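Asks: Dropping the sequence and predicted coords here.
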Amino acid sequence: MHLSDARTIPQLLADMARLGDHPAVVAADTAVSYGELSERIAEAGRAYLAHGVGPGDRVGLWAPNRLDFILAMLGAQSVGAAVVPLNTRYTGHEAAMILRRSGASVLVVADDFLGRRPLETLRTAAVDAVSDGAEEPALSAPVPGLPSVRLVVRLDGTADEPGESSWKSFLADGAGEEERFDAAAAAVQPDDVVDILYTSGTTGLPKGVMSAHRQTLGVARAWAAGAELSAEDRYAIVNPFFHGFGYKAGVIAALLAGATIYPVETFDASALLELVQKERISVLPGVPTIFTSLLNHPDLKRYDTSSLRFAIAGAATAPETLFRDMSEVLGFRTVAQAYGMTECVVATLSRPGESLEHAKQTTGPAVAGVEIRVADAAGNDVPVGDDGEILLRGENVMLGYFDDPEATANAVDAQGWFHTGDIGRLDEHGCLKITDRLKDMFIVGGFNVYPAEIENVLRQHPAVNESAVVGVDDERMGSVGRAYVALLHDADPMPTADDLAAFCKTRLANYKVPRSFVIVNDFPRNSTGKVLKSKL
């Protein structure tokens, strides 16, 4: 196993080019070698330069798992810009908020995905925000209401509006920028910001988690080492590229190892089993829902899954028998766990040769370069086997929250320890077990959901007085949301549960919309009036 020791994306591109004809990405009927991928990323980088994008700029990227996502992302990073990936399930309101908060100057968007028209919803939402009191729209901007966005690049189809460019035309604009590209790539430093990944957080407002080149590559290297990735591996990436799991532990980890990437644009159990069999997929991480869907497939026995070597079933509570079934039924030779969050994507990882039983119960020890403490409310370390808040420190823990020093100071203490808000315990081997969450967050199909964000949306409904959202167990998704809602006594008309769900669907990604709504007269409260969600 050989992993690139690159500390910047341009250094990674140089290492990739040396792999020549070895397949880098296989998407549908298109196979791209490492040499070709390196050149196509440089082509995208030259295009960004031609449009005035450079160090310190932010590029929004709103697209599913496609080859063009990789080209657009690494092309921007190779000239010193930072990427801001957007969840493909976002509504226009959610996307507008993140583009506004990040100050992104370019938006690269796939505008035809699963029948959705994200650019259309974004434009509507951005104008709505202006009418709600945000800044005045720049009428000449490609997205009125988002004056920082000066260029929209469409990955699909043609450019129809002023300030737009098709992907093909965008790339053509970079002709003749070779010298500038070489100079820009050479100037990128390991400590430069490479990405800003937004997480909703407990306040309901998105916070931009900043990472440097060395950190994103360090996270990917830790994951690749733990997975023992090599150039022989064929890595099917189901986890979204906009998420740290699919981006850093997926795309970047694979490129560091010289593995072949198979982007999975949408999850379909039959199609994925077909891919595993046809392409002899060896690495397939995902959330538990992915594996339970494969295991429950009625024709599973018809497929040859013997090539499967390594999986991590992370990001949600796993059914009791899942790890054993992944090994004995699907045929994985190694099934591991990992623990991380946007602020430190890979903090722990199961040890090589770990028993299934122990891997199922713990997320492994800290990866290289990360320290872990488990502390009580006073900040003192607790004994082995006792519960406390998980604290992380190390070179791969985020730089901080973008343009939010107060939130950064609240999350990282004076000694550099990041307070995760998660509760866990360390065993005698130094392996971490997650036991609870200090915060209210719950996980739906692998995606973090913060009740405060949903409650903020419900507060905008003219008939809602107060709400409290909690996660409840769900066999397929791990958890789903349930909203308890108190209505205004004089609301007219009184909304139904369906009305409230419809209201949320226009403002929240579908996984955030509560599965059920319960109308209540009041909430259980403590002596200070705070809602007791544990009682709910």
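Replies: Received the coordinates, thanks. Residues are numbered from 1 along each chain as shown.

Asks: Could you use CA atoms for every contact and neighbour count after this?
Replies: Will do.

Asks: Just checking the distance from the longest helix along the chain to the centre of its chain.
Replies: Ranked by number of residues, the top helix in the chain under DSSP state H is helix 34-50. With CA atoms, centre = their mean, to the nearest Å as the basis, helix 34-50 stands 24 Å off its chain's centre.

Asks: and it, what does it pack onto?
Replies: helix 9-17, strand 23-27, helix 67-77, helix 167-172, helix 178-187 (3 or more CA pairs under 8 Å, 6 or more residues apart in numbering; DSSP states H and E).

Asks: any idea which of those is most buried?
Replies: helix 67-77 (a mean of 24; mean count of other CA atoms under 10 Å).

Asks: Check which helices and strands it is in contact with.
Replies: Going by 3+ CA pairs under 8 Å, 6+ apart, helix 67-77 lies up against helix 9-17, helix 34-50, strand 58-62, strand 82-85.

Asks: need these in TSV with distance to Arg333, can you?
Replies: Listed next are the helices and strands packed on helix 67-77 as TSV, based on distance: least, CA to CA, whole Å:
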stretch	distance to Arg333
helix 9-17	28
helix 34-50	28
strand 58-62	35
strand 82-85	33
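
Asks: what about the ones you listed, which gets the closest to Pro190?
Replies: helix 9-17 (8.7 Å; CA to CA).

Asks: From the rest of the structure, what touches the closest one?
Replies: 4, 6, 34-39, 74, 77-78, 185-186, 188, 213, 217, 255-256, 258 (CA atoms under 8 Å, 6 or more residues apart in numbering).

Asks: quick one: the closest residue in space to Thr342 that isn't next to it in sequence from Leu273, how far?
Replies: Spatial nearest neighbour of Thr342, chain neighbours left out: Gly244 (6.4 Å); criterion: CA to CA, 6 or more residues apart in numbering. In this view, Gly244 and Leu273 are 24 Å apart by CA to CA, to the nearest Å.

Asks: Comparison target below:
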Amino acid sequence: MSDILREGHRPASEAPLQSDPVLNDPVLARVAGPGSPFEIGLRNGIRQFVSAPPDLNLMIESARRFGNRTCVVDFSSDGEERRLDYDQFFAWRDQLVPLLHVRRGDRVAIAMRNRAEWLVAFLAVMKAGGVAVLVNSRGSGPELLAMLEDVDPAVVLADTDRADAVRDAGYKGRVLDLTKPLPEDELTRRAAEPAADAGVADPEDPCAILFTSGTTGRVKGAILSHRNVITGLMSTQMSGMVVLTNMAAQMGTTVEALIGQMPQQASLLVYPLFHVSGLGAGFLSPFVSGGKVVIMRRWDADEAARLIAAEQISMFSAVPTMLWDILHRARTDGASLVSLRNIGSGGQALPVNLVEEVHALCPHAQIGTGYGMTECSGAIAQAVGPDFMRRPAAAGRVLPMVEVRIEGPEGQILAPGEAGEIVVRGAQVMKGYWNRPEETAAVLTGDGWLRTGDVGFVDEDGYVFIVDRKKDMVISGGENIYCAEVERVLGELPGLTECAAFGLPDERLGERLVAVVIAAGNDGIDEAGVIEWVAGRLARYKAPTRVAFATTTLPRNALGKVDKIALRKLWPQLSGEQ
């Protein structure tokens, strides 16, 4: 637990809870009760961690105490290993800060694949008082350019591929390629003139902007404050402490003794760092807790299996696709998973047969799942170990720091077990979308409730079940693909008169994106050409896996919109798939 949390930062306006039902669980009441590092209070009617630091950089700085403990294991593009301890990592961060030339509140974009430089860049932006803008490194040059032009950053911190891509797309702003050696003359000059102290942020100051899309297919930057991000991190830490407290009780020991017996936590980072899951659970959470972060640039199941064994990975959180891949290696190639103690997944529901397979191969590991979103700084619901096994079909249990209600079509609050739109409130909820006041107002109410766009229900025990999505979105291999965005690009292909993109169930990917098109008057269009058209204009993972051609107009509902339910039923006939 971070020293900075023990010191206490309770504002006078944050009152401790006396009898909130969230503390009915006796274990949670001990972990989050008065005087504890995770003490929960109320501020403006919203639950807060009363001892939380106001500035994420204070939380980051507390990790200096881990000194020569291994911090990051990374592999360069040519396969050379890089192993950095906490002292080395902070030295690298401190060297970069004065090169940014930014002041508090300036936006700084980070456009890189997963690598050590990305982590250093984020920490440097926090130290300098900037706002980290996390762009989708898998996007095409024009997609990257659109995000940069939207936020107008003071500087872009990039790797070589992304630096070239944004320049080729026409970006004229300042770009610093962190994968090249830092200029010696600049380092010397800046060392002689240290950067001014940025001071301490206000908890409501913007901390990061993460991009997400809506049903219109337009990317939007969700603004997360320091309070948002810190609450998300501490909520994860608190959940871990509840699990440890239960384990200690079962073993007849204390939490302190149990922690003292554990080796350093080692996490395999596979989620993209521009995702909220990669930033929070994948990087910041293990970093501030003294863990070792082992970075993968891109998913490779054989390399992941090797790293799990070689680095004694204890925590592995991935989308179901990746879990299937690892389990296959263990079954067929004898890959060792003995070091794994925590196996988690998110982004889509865990298939029951996958849960059974994980439990059979890793009976010693705690299995968990979660449900969250960028706009909520991470998880809204989570379940680990016995909590998860009680309701493996659920997306998790509502976390203590979040209020969840289910609303009907007219905004009425529904009873437990009734399905409607999931609406949430809490200190994790974003401040809004960057430069999108109308779209912000469409999802955020005046009293802080966020409309998730997901349809589901909450049972009597607080478990969340996702039924459907109001948003027309496909989650394939853990990646969000917005059908409207793909349809917009399909609509630009000469000769296509109608198109529709939608998802189909897939055992490995969770869902796969397919499309149905009508190509009247252009006999030269074929399936491969349509797929390449999309792949050349959007990130490749957004391209349909299959394209079927219809000869009659697409089915439509009473409002004149394409009826995708009917199209799914027609898919076997249109595609020839059975």
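Replies: Nice, thanks for sending it over. Computed from a predicted structure; not experimentally measured.

Asks: Overlay the chains and give the TM-score.
Replies: Once superposed, chain against chain, the TM-score is 0.87 (TM-score structural alignment, normalised by the length of the first structure); 495 aligned residues with a CA RMSD of 2.3 Å.

Asks: mind checking what the residue nearest to Thr342 of the first structure lines up with in the second structure?
Replies: Using TM-score structural alignment, the partner of Gly244 of the first structure in the second structure is Val276.

Asks: Any of the contacts of helix 9-17 of the first structure buried? List them.
Replies: 4, 6, 34-39, 74, 77-78, 185, 188, 213, 217, 255-256, 258 (16 or more other CA atoms under 10 Å).

Asks: biggest helix in the second structure by residues?
Replies: Under DSSP H, the second structure gives helix 226-251 as its longest helix.

Asks: next structured bit after that one?
Replies: helix 255-261 (DSSP states H and E).

Asks: mind listing what the residue lying farthest from the centre of the second structure touches?
Replies: Most distant residue from the mean C-alpha position of the second structure: Gly521, 43.3 Å away (CA atoms, centre = their mean). Gly521 of the second structure makes contact with Gly495 under the criterion CA under 8 Å, 6+ apart.

Asks: any idea how far it lies from Glu498 of the second structure?
Replies: Taking CA to CA, one finds Gly521 of the second structure at 12 Å from Glu498 of the second structure.

Asks: go on, Met401 of the second structure?
Replies: Counting by CA to CA - Met401 of the second structure and Glu498 of the second structure are separated by 45 Å.

Asks: burial of the closest residue in space to Leu3 of the first structure that isn't next to it in sequence, as a residue count?
Replies: Distances taken as CA to CA, 6+ apart put Ala257 closest to Leu3 of the first structure, at 4.8 Å, once the chain neighbours are dropped. Neighbour count of Ala257 of the first structure, defined by other CA atoms under 10 Å: 24.

Asks: Leaving out the residues flanking it, which one is nearest to Val149 of the first structure?
Replies: Val149 of the first structure's closest residue in space is Ser105 (CA to CA, 6+ apart), at 4.2 Å.

Asks: Aligned to that neighbour, what sits in the second structure?
Replies: Match for Ser105 of the first structure (TM-score structural alignment): Ala154.

Asks: Does its match touch Val102 like I think?
Replies: Yes - judged on CA atoms under 8 Å, Ala154 of the second structure makes contact with Val102 at a distance of 7.1 Å.

Asks: and these two? which has more neighbours close in?
Replies: Remark: of Ala154 of the second structure and Val102, Val102 carries more neighbours, 21 against 17, as counted by other CA under 10 Å.

Asks: In contact with Glu120 of the first structure, which residues are there?
Replies: Gly92 are the contacts of Glu120 of the first structure under CA under 8 Å, 6+ apart.

Asks: The one helix or strand it maps to: how far from the chain's middle?
Replies: Using DSSP H and E, Glu120 of the first structure maps to helix 118-131. Helix 118-131 of the first structure sits 23 Å away from the centroid of its parent chain (CA atoms, centre = their mean).

Asks: Buried ones in it, by neighbour count?
Replies: 118-119, 121-127, 129.

Asks: coming back round to it: okay, Met401 and Glu498 of the second structure: which has more neighbours?
Replies: More neighbours surround Met401 than the other of Met401 of the second structure and Glu498, with 23 against 18 (other CA under 10 Å).

Asks: Quick one: map that one onto the first structure.
Replies: By TM-score structural alignment, Met401 of the second structure lines up with Gly369.

Asks: any idea how far the residue nearest to its match when sequence neighbours are not counted is from Glu475 of the first structure?
Replies: Excluding the flanking residues, the one nearest Gly369 of the first structure by CA to CA, 6+ apart is Gly394, at 5.6 Å. Distance, Gly394 of the first structure to Glu475 of the first structure, by CA to CA: 36 Å.

Asks: again, but for Asp404 of the first structure
Replies: 38 Å.

Asks: Same check on Asp156 of the first structure?
Replies: From Asp156 of the first structure to Glu475 of the first structure the distance is 36 Å (CA to CA).

Asks: out of those two, which sits in the busier spot?
Replies: Each of Asp156 of the first structure and Glu475 has its neighbours counted (other CA under 10 Å); Asp156 has more, 14 against 11.

Asks: Using the three-state scheme, assign the residue mapped onto the more buried one from the second structure.
Replies: Correspondence of Asp156 of the first structure to the second structure, assessed by TM-score structural alignment: Thr179. What DSSP: H, G, I helix; E, B strand; the rest coil gives for Thr179 of the second structure is coil.

Asks: how about Thr179 of the second structure, what does it touch?
Replies: Thr179 of the second structure neighbours (CA under 8 Å, 6+ apart): 117, 158-160.

Asks: repeat that with 6 Å
Replies: Asp159 (CA atoms under 6 Å, 6 or more residues apart in numbering).

Asks: what's stretch 396-412 of the first structure aligned against in the second structure?
Replies: So stretch 396-412 of the first structure sits over residues 428-444 in the second structure, by TM-score structural alignment.

Asks: That stretch: which residues count as buried?
Replies: So stretch 428-444 of the second structure, judged by 16+ other CA under 10 Å, has buried residues 428-434, 440, 443-444.
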